[in-house]
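>>> sequence and predicted structure are below.
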Amino acid sequence: MWEIDIKYGYIDGEDKFFYILNIIDIFDRRIVDYHMGFHCEAKDATALLRCELIRINLFERDTVKTPNKNAHVESFHRILQG
């Protein structure tokens, strides 16, 4: 099972925000893949997920609707923010 979430941060001196979209495998807590850039739109998330599903030839379905059910990737983002 995978969880997916977006985190953003501010770049001092550049007056810009960056975004990182992570897919985490909750079984072994490894980051499956990520997108990082100055924007993160639905098309970026769709492309990232589609590439990974094609790569492993598996289509999973997740119904996560609350942060509590997305705890593993939220925890990873807390570590990134440090």
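Everything's here; your move.
>>> make it CA atoms for all contacts and neighbour counts henceforth
Fine.
>>> which helices and strands does the helix or strand hosting Asp5 pack with?
Following DSSP states H and E, one finds Asp5 within strand 2-11. Other elements packing on strand 2-11 under the criterion 3 or more C-alpha pairs under 8 Å, 6 or more residues apart in numbering; DSSP states H and E are strand 16-25, helix 71-81.
>>> report the buried residues of that strand.
Across strand 2-11, burial judged by 16 or more other C-alpha atoms under 10 Å covers 2-8.
>>> relative to helix 71-81, how tilted is it?
If you take axes from the mean of the first three to the mean of the last three C-alpha atoms, to 10 degrees, strand 2-11 sits at 20 degrees to helix 71-81.
>>> how far off centre is strand 2-11?
Mean-position distance between strand 2-11 and its chain equals 6 Å (C-alpha atoms, centre = their mean, to the nearest Å).
>>> could you list the residues in contact with it?
16-26, 62, 64, 70, 72-74, 77 (C-alpha atoms under 8 Å, 6 or more residues apart in numbering).
>>> okay, now the one to match up with it:
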Amino acid sequence: MDVYDRSIVAYHIGLRYEAKDVVRTLQQALFKRQLFDKEDKPVLRSDNGPQFISHAFKEACESFGITHERIPPSMPNMNAHIESFHRILEEDCLSRYKFESYKQAYETVVEFMTFYINQENAIKIKEVRV
């Protein structure tokens, strides 16, 4: 999530969430925002999950030129923007269904994310026109 404009830049859906998944998602975000060749890159803030404290993720951040900032343990309010989004995802998508399979859950979440991102973009376009 880009905290400046609160947009979801890239995301990962999977049965696991390992360092390699975070690295791939970070690469996607950098490509989407065309930041690989830029000198001034955003700071990445995360919690202290194992994927974020791994050597692989640290090395990726260094190679991408990204500053990684971790919030203190037990302080989710310091990452309030993404925590708020997680609540929206839980309330507006996940808690509304009893999934019969991973495939069904995956398809539902992808559909929700597509809708959410498109709504987000429509609101931004409307704000620019006003």
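All right, it came through fine. Quick caveat: nothing in here was measured; it's all calculated off a predicted structure.
>>> pick the most buried one from the helices and strands packed on strand 2-11 of the first structure.
Among these, strand 16-25 has the highest mean neighbour count (mean count of other C-alpha atoms under 10 Å), at a mean of 18.
>>> which one of the helices and strands packed on strand 2-11 of the first structure lies nearest to Glu52 of the first structure?
Closest to Glu52 of the first structure of these is strand 16-25 (C-alpha to C-alpha; 9.3 Å).
>>> tell me which strands and helices that closest one is in contact with?
strand 2-11, strand 31-37, helix 71-81.
>>> so what touches the helix or strand following the shortest one?
Meaning strand 31-37 of the first structure. Once the chain leaves strand 31-37 of the first structure, the next helix or strand it forms, by DSSP H and E, is helix 42-56. Contacts of helix 42-56 of the first structure with the rest of the structure, by C-alpha under 8 Å, 6+ apart, involve 21, 32-35, 59.
>>> Gly82 of the first structure: which of these is nearest?
The shortest approach to Gly82 of the first structure among the contacts of helix 42-56 of the first structure belongs to Leu21, at 16.9 Å (C-alpha to C-alpha).
>>> residues in contact with the residue most central in space within the first structure?
The centroid of the first structure falls nearest to Asn22 when counting by C-alpha atoms, centre = their mean (2.0 Å). Contact analysis of Asn22 of the first structure by C-alpha under 8 Å, 6+ apart lists 4-6, 31-35, 73.
>>> tabulate the helices and strands packed on strand 16-25 of the first structure (CSV), appending distance to Leu48 of the first structure.
Shown next, in CSV, are these (distance: least, C-alpha to C-alpha, whole Å):
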stretch, distance to Leu48 of the first structure
strand 2-11, 10
strand 31-37, 7
helix 71-81, 16
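>>> quick revisit: kindly reformat the helices and strands packed on strand 2-11 of the first structure as TSV containing distance to Lys43 of the first structure.
Compiled in TSV, those are given as follows (distance: least, C-alpha to C-alpha, whole Å):
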stretch	distance to Lys43 of the first structure
strand 16-25	12
helix 71-81	20
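>>> and these: which comes nearest Glu41 of the first structure?
strand 16-25 (9.7 Å).
>>> quick one: the closest one to strand 31-37, angle?
Strand 16-25 of the first structure and strand 31-37 are oriented at 170 degrees to each other (the same axes, to 10 degrees).
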